[in-house]
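Enquirer: would you be able to build a 3D model of this:
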Amino acid sequence: MRQVVLDTETTGLEPSEGHRIIEVGAIEIVNRRLTGRRFHQYVNPDREIDAAAIEIHGITNAMLEDKPHFADVAAEFLGFIEGAELLIHNAPFDVGFLNAELARAINGGCALPVAAIEDCCTVQDTLKLARTLHPGQKNSLDALCRRYSIDNSQRVVHGALLDAEILADVYLAMTGGQTALFDEETAAIEVVATEGFSCEGGTPLVIAPSAEELAAHEAYLEVLDKKSGGRCLWRLLG
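Expert: Predicted coordinates:
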């Protein structure tokens, strides 16, 4: 299964008011493993960036003067995400901006294979997923990093590529069946014991994990290895 974790930074909040994308970051996951493939591009928006937006991501117009326009990189971007499941935190925001940019590029004479992101990808909103898993709790990216012990210390300001990398780690932890032992928002931990287990002829019963369970285990070890700087004991002793 191929997934692409995606994030954007913009000049403001509303594409309907003419706001534009200024950065796109995307990370590839195949069968729950980070492949190292990524797409990253800063974009010249041909308009001023709102001061409030600059405070969030730190990107200024001066930094984008020599960068390509979205129409110049749209085909490459679509080629990278084609056929994948996109994982986006608060997906309606980013998809709305991306579709507005695609429409603008096509209206400007750019020949593109699709007119909307949904025409070449499926989209999963990880914010919606997090709210399902943790109802009534904070589910911002920073809150999820705390809940799943993901290092986000480099996130002084928002950045599309950095946020995509962090979201990839969060998603793998969030869907891998493992959480931190002591969640800051967990009041109690229920321990369930299996009673009446017996072995035939004194030989322990071995239940082999499924391919999906093995993949989830590997994904979680990868998160642990990354967080520990390559000192995951399971892998060092394995």
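
Enquirer: hey, let's count contacts and neighbours off CA atoms from now on
Expert: Will do.

Enquirer: I'd like to know how many residues surround the residue nearest to Asn90 when sequence neighbours are not counted.
Expert: The spatial neighbour of Asn90 that comes closest, neighbours along the chain excluded (CA to CA, 6 or more residues apart in numbering), is Leu127 at 5.4 Å. Using other CA atoms under 10 Å, Leu127 has 18 neighbouring residues.

Enquirer: just give the closest residue to Ile54, not the sequence neighbours.
Expert: The shortest distance from Ile54 to any residue that is not its chain neighbour, by CA to CA, 6+ apart, is 6.4 Å, and that residue is Thr60.

Enquirer: ok, that neighbour to Asp50 distance?
Expert: Distance of Thr60 to Asp50, computed by CA to CA, to the nearest Å: 9 Å.

Enquirer: second input sequence below; structure requested for side-by-side comparison:
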Amino acid sequence: MNLIIFDLETTGLLPSQHEIIQIAAMKVQNGRWDAGEYFDSYVRPENHIPSFITKLTGITQAQVADAPSPVDVLMQFSRFVGQNATLIAHNGLRFDMRFIAENCMRHGIPVRETSALDSRSFSRKIWGGKGGHGLDAVLSRLGLSSEGVKRHDARGDVQLLAEAVKQMWTRLTPSFKDCPVDLSVGVIPALA
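Expert: The predicted structure is shown next:
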């Protein structure tokens, strides 16, 4: 099974009102967890980044001023994803996939369906209703440290999430051929 572990940083929480400012992703092919195939890009928003987002993410207006447009980055991301990959993000179905779908609609980008899942599904299957399923709670349960990794920067969060998904997946099944949680459907830009 080919997986894309990814994360977005945005100017706020509402896909209909806010913009993507960073995308990072890592490819996992046939169970090979290798950060060698990696994607990351800042995205130039149409509006200014709110100060509280800069405080949270560390992403400044200067860093995105000369970044590629949302259309360019989303198309590059779609090419990186390729065909027949499953996208995984933490809170991905409610947040990341909705931001991608909304940005595609906002910018008139044709879309294609892709399988997707929320990595919180692994956590719920392993730990049930205990103690929440945010990324920090999952990292703590797995004994994974975020020391030396910048949290709320898509690049750092992807590294942490990839290790968390790997550990949770192998707790549920030793094989990376079949997904141990239910898949959903999301959309990303159609390939030309």
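
Enquirer: could I get the TM-score for this pair?
Expert: A TM-score of 0.82 describes the superposed chains when it is computed by TM-score structural alignment, normalised by the length of structure 2; 173 aligned residues with a CA RMSD of 2.0 Å.

Enquirer: let's verify the residue nearest to Asn90 of structure 1: helix, strand, or coil?
Expert: For Leu127 of structure 1, the secondary-structure state derived from DSSP: H, G, I helix; E, B strand; the rest coil is helix.

Enquirer: if I look at the corresponding residue of structure 2 for it, how far off is Arg112 of structure 2?
Expert: Taking TM-score structural alignment for the superposition, Leu127 of structure 1 sits opposite Arg120 in structure 2. The spacing between Arg120 of structure 2 and Arg112 of structure 2, counted by CA to CA, is 24 Å.

Enquirer: ditto for Ala35 of structure 2
Expert: 26 Å.

Enquirer: now the strands for structure 2?
Expert: When assigned using DSSP state E, the strands of structure 2 occupy the ranges 2-10, 20-29, 32-42, 86-89, 111-118, 184-189.

Enquirer: mind listing what's buried in the top helix by length along structure 2?
Expert: Here the longest helix in structure 2 is taken by residue count, with DSSP state H as the criterion, and it is helix 154-172. Neighbour counts over helix 154-172 of structure 2 (16 or more other CA atoms under 10 Å) mark 154-165, 168-169 as buried.

Enquirer: what is that helix packed up against?
Expert: strand 2-10, strand 20-29, strand 32-42, helix 120-127, helix 135-142 (3 or more CA pairs under 8 Å, 6 or more residues apart in numbering; DSSP states H and E).

Enquirer: contact partners for Val30 of structure 1?
Expert: Listed by CA atoms under 8 Å, 6 or more residues apart in numbering, the contact partners of Val30 of structure 1 are 1-3.

Enquirer: from those residues, which is closest to Asn139 of structure 1?
Expert: The closest of the contacts of Val30 of structure 1 to Asn139 of structure 1 turns out to be Gln3 (CA to CA; 21.0 Å).

Enquirer: look up how far Phe97 of structure 1 lies from that closest one.
Expert: When distance is defined by CA to CA, Gln3 of structure 1 is 20 Å away from Phe97 of structure 1.

Enquirer: of those two, which one has the most company?
Expert: Here Gln3 of structure 1 and Phe97 are set side by side on neighbour count (other CA under 10 Å), and the busier one is Gln3, at 25 against 22.

Enquirer: gap between the more buried one and Glu55 of structure 1?
Expert: Here the criterion is CA to CA. By it, Gln3 of structure 1 lies 30 Å from Glu55 of structure 1.

Enquirer: equivalent analysis for Glu28 of structure 1, please.
Expert: To Glu55 of structure 1, Glu28 of structure 1 is 28 Å away according to CA to CA.

Enquirer: map Ala67 of structure 2 onto structure 1.
Expert: The pairwise alignment with structure 1 assigns Ala67 of structure 2 to Lys67, based on TM-score structural alignment.

Enquirer: so what's the residue count around that match?
Expert: Residues lying near Lys67 of structure 1 (other CA under 10 Å) number 15.

Enquirer: quick check, it in contact with Tyr42.
Expert: Yes: between Lys67 of structure 1 and Tyr42 there is a contact at 6.3 Å, judged by CA atoms under 8 Å.
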